[in-house]
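[1] Please work out how this folds:
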Amino acid sequence: MAEMQYYIQLFFVLVISTVAIQTLLTRKKNKKHLTPPSPLALPIFGHFHLMSKLLPAHQSFHKLSIQYGPIMKLFLGSVPCIVISSPEIAKEFLKTHETFFSNRLINYAIDYLSYGSQDFMFAPYGEYWKFMKKICMSELLGGRTIDQFRPLRQQETVRFLRLLQKKGEAGEAVDVSGLLLNLTNRIITRMTMSKTFNENDSNVEDLRNMVHDFSELAGKFSMLEYIWFCKNLHRYRISKRLKGMQKRMETMMEMAIRDRQKERKKIKENSEGSHVRDLLDILLEIHENNNTEIGIKLNKENVTSFIVDIFLAGTDTSSTTIEWGLAELINNPRVMAKAREEIDSVTGKSRLIQESDLPNLPYLQAILKETLRLHPTVPLVVRESSENCNVCGFEIPRKTILFVNLWSMGRDPKLWENPYEFKPERFMSEENKFDVRGQNFQLMPFGTGRRGCPGASLALQAVPTNLAAMIQCFEWKVGGDGTVNMEEKPSTTLPRAHPLICVPIPRFHSFPFGE
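    You can find the predicted model right below:
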């Protein structure tokens, strides 16, 4: 027993000595190189002891920023990180010095599922990434293509509303989360692969699970991943799950590619059938062609990763934003009533809301901005420095992780009056009509610069239109005290911790949804 106490005491002496030496060395180094404020770090573990297991990372960072300021330095294990919660400082990093912070952070799960960053979303900034972005913007997310697919999106909205109407007439509660994810999945699937899934198709559930699992694994801060001697243990713990996800992903894409290749072969050889060229066609053409404009040849892993990227970026984010918007409206019936009045004044009671109506719905647009302020699509903009640099007078080493806390900026009382109140009216004045595409660093839910979200234009059409349709066509009834729990769950995106379960009560007995 005495021997055990001796070893325990020796351990604490070693820890205290290490902390003291580290503090002295850090102070000495800081005299030569200015670094942001930083809490006291533990040996090996860094600042993980300050990260709450009960809170998402952006909330832990927010609490620390209240004490240490809008820019601070943290260590995840031995990995240096800079956390920012100020639009002015964010502009310095993401605009003035953007060239140093154009790479995304890649953890083990992302690296595994993207075949070593052979995708588009997480590929390093360079010629390959530029080439893939050009394809994405010209063939899927450019203005002309978005307009071309407008009837398709309207068809899926009508299908979604009819399903809600059927459930509502029967008095059945629905899982809004699942139905919205299915809606956005179907839209993206049709836009990328001209394909639809039946409700009972196992691929639908696979897609949902894949999106959920990827967001969770990519966004979860595991202490084991950042401590060098624990990395292999971390990888062993999640490898089985990653292998299962990759196998499901490859199986779905192999079937889609095989079917498409058969269609293209028929059309080419026998002039049989017809097919509207979509993103999958473009990728397969590049895959089969050795002479691309910059010598880039896509393998099947590139094609698979790119398509999966589109699903991950376009389904979970859009459905989650609509869900948060509806939840806020249920908890704020005054805002719901005002939004419904505006929609009815534009459409009357004779037709369904259309994307073309959006310019005439300023209050709806303000609701979307207020939703994105409190519930940003991605709460943390994460980058990694590509080389040593000096920003705002601070020395930033290569391979430093940059976290820009959008969630924290959306709740800053210095930036917003009554920041925790859901008040769309704040965006109705001329001086507060913010552009949310990344030009205003106070509100940039889609990021900014060259690594900003390429799907912003599509989201700004599809999200408010579907939210407006849900407001226009239904009253929403929830159980209990009639309010919705607004707790969040850790992820790369910002999912709700609890599913939104509601009874959609139709406002019209016979609504002309149309096609």
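
[2] Could you use CA atoms for every contact and neighbour count after this?
    OK.

[3] Wait, residue 231 touches residue 225, no?
    Yes. Using C-alpha atoms under 8 Å, residue 231 is in contact with residue 225, at 4.9 Å.

[4] what's downstream of the helix or strand where residue 302 lies, the next helix or strand?
    Per DSSP states H and E, residue 302 falls inside helix 300-311. Where DSSP H and E defines the elements, the next helix or strand beyond helix 300-311 is helix 317-331.

[5] just the angle between that following helix and helix 300-311, please?
    10 degrees (axes from the mean of the first three to the mean of the last three C-alpha atoms, to 10 degrees).

[6] by contact count, what packs against helix 317-331?
    Secondary-structure packing of helix 317-331 (3 or more C-alpha pairs under 8 Å, 6 or more residues apart in numbering; DSSP states H and E): helix 176-193, helix 333-347, helix 362-374, helix 456-473.

[7] Just say which of the ones you listed is most tucked in.
    Each of the helices and strands packed on helix 317-331 was scored by mean neighbour count; the highest is helix 362-374, a mean of 23, by mean count of other C-alpha atoms under 10 Å.

[8] could you check the angle helix 317-331 makes with it?
    Going by the same axes, to 10 degrees, helix 362-374 is angled at 110 degrees with respect to helix 317-331.

[9] For the comparison step, fold the sequence that follows:
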Amino acid sequence: MVREGFDLLGAFNWSDHLPWLARLYDPGNVEARCAALVPRVRRFVSGIIAEHRLRGPCQKHANADFVDVLLSLDGNEKLEEDDMVAVLWEMIFRGTDTTALLTEWTMAELVLHPGLQVKLRHEIDTVVGPRRTPTDADVARMPYLQAVVKETLRAHPPGPLLSWARLSTADVHLSNGMLVPAGTTTMVNMWSIAHDATVWASPEVFRPERFVEAEGGADVDVRGGDLRLAPFGAGRRVCPGKNLGLATVGLWVARLAHAFEWGPVAGAPVDLGEVLKLSLEMKAPLTATATPRENVVGVF
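    Here you go, the predicted structure:
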């Protein structure tokens, strides 16, 4: 359903430009596919809500999650089911694609750079040890892991163009002397900024150390506080899921690197070719070997 949704978002739809043609001309079958997707989404998300209702109030069990919190709202904050479906689907839809892509890009770079993988695993082992899996709290104590994720965001930003086109409403004079006249259509190309040699030394090199202060790197806030690397945007329209996305990717990379040694598949080297759809995807999906580490617990 997520893949179908993203395919539909990226599809050209005549009715966006000529609404009166919608019922007469739909060569991509976009309208019909949208109409078929909506009830599937509703059934799926409503099923999740129903399961949580059966479990009872979140105060009565230890594994309470976001759905339980929504169900516990009362008074003016109480949400109708339609609103809960919309909120939960937005989290699933917006939080699945880019998070999965960032995890895939990170693992691809670790497969290509076994030395970095060893360094990361040493940090994870130091913090966690072999007898348990990494947790969210552990990730906060792993600066090199966070640097690896930041460097992946720099090298392969899932959203290389930060937003849809914007229209300049007034003349704007940039610090470099350039004039952006009123009426100009503009976009922020974060991929270009992240690969600019005047901003980043050797931008073609994957080097997480550039974000490790203890190794001479910079403390860059990728959540919108530093425009050299703002993959989530900045200001009022910054991505609201930035913290959840970073936490999720950090946790999964930590668990995957902790439980397995990763390597290339014989005869199928990792290809870092890119293809831009709604997000920046690997042109050839990652394939790799995962060898369980001895005396280390699994991913879960």
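
[10] before we move on, back to that, nearest to residue 169 of structure 1, out of the helices and strands packed on helix 317-331 of structure 1?
    Between residue 169 of structure 1 and these, the tightest spacing by C-alpha to C-alpha is seen for helix 456-473, at 12.4 Å.

[11] re earlier: using TSV, please lay out the helices and strands packed on helix 317-331 of structure 1 together with distance to residue 356 of structure 1.
    Below are those laid out as TSV (distance: least, C-alpha to C-alpha, whole Å):
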stretch	distance to residue 356 of structure 1
helix 176-193	18
helix 333-347	11
helix 362-374	13
helix 456-473	9
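
[12] Which of those helices sits closest to residue 325 of structure 1?
    Comparing these by their distance to residue 325 of structure 1 (C-alpha to C-alpha), the top pick is helix 362-374, with 5.6 Å.

[13] so where is the closest one in structure 2?
    Mapped onto structure 2 using TM-score structural alignment, helix 362-374 of structure 1 covers residues 143-155.

[14] once aligned to structure 1, how far is that stretch on average?
    Comparison of stretch 143-155 of structure 2 with structure 1 after fitting gives an average deviation of 1.1 Å (mean C-alpha distance after the TM-score superposition for structure 1).

[15] Excluding its own residues, what touches that stretch? List them.
    For stretch 143-155 of structure 2, contacts defined as C-alpha atoms under 8 Å, 6 or more residues apart in numbering pick out 102, 105-106, 109, 120, 123, 139, 191, 194-195, 203-204, 206-212, 222, 229, 231, 249-250, 254.

[16] circling back to that earlier point, tell me which of the helices and strands packed on helix 317-331 of structure 1 sits nearest to residue 487 of structure 1.
    Closest approach to residue 487 of structure 1 among these (C-alpha to C-alpha): helix 362-374, 12.2 Å.

[17] The closest one to helix 456-473, inter-axis angle?
    Angle of helix 362-374 of structure 1 versus helix 456-473, following the same axes, to 10 degrees, is 120 degrees.

[18] what about the helix or strand following helix 362-374 of structure 1, how far off from structure 2?
    With elements assigned by DSSP H and E, the helix or strand that comes after helix 362-374 of structure 1 is strand 380-384. On superposition with structure 2, the mean distance recorded for strand 380-384 of structure 1 (mean C-alpha distance after the TM-score superposition for structure 1) is 2.8 Å.

[19] could you say what helices and strands strand 380-384 of structure 1 packs with?
    strand 401-405, helix 406-409.

[20] mind redoing it with 7 Å?
    Taking 3 or more C-alpha pairs under 7 Å, 6 or more residues apart in numbering; DSSP states H and E as contact, the helices and strands that strand 380-384 of structure 1 lies on are strand 401-405.

[21] Give me the helices and strands touching the strand it packs on, please.
    Applying 3+ C-alpha pairs under 7 Å, 6+ apart, one finds that strand 401-405 of structure 1 makes contact with strand 79-84, strand 380-384.

[22] Go through these and name the closest to residue 306 of structure 1.
    strand 380-384 (19.9 Å).

[23] Which parts of the stretch 151-300 of structure 1 are strands?
    174-175 (DSSP state E, counting those that start in this stretch).

[24] Now do the helices in it.
    176-193, 202-219, 223-226, 231-270, 279-288, 300-311 (DSSP state H, counting those that start in this stretch).

[25] And residue 259 of structure 2, what's its match in structure 1?
    If you follow residue 259 of structure 2 across to structure 1 using TM-score structural alignment, you land on residue 473.

[26] Against residue 293 of structure 1, how distant is its match?
    As judged by C-alpha to C-alpha, to the nearest Å, residue 473 of structure 1 and residue 293 of structure 1 stand 49 Å apart.
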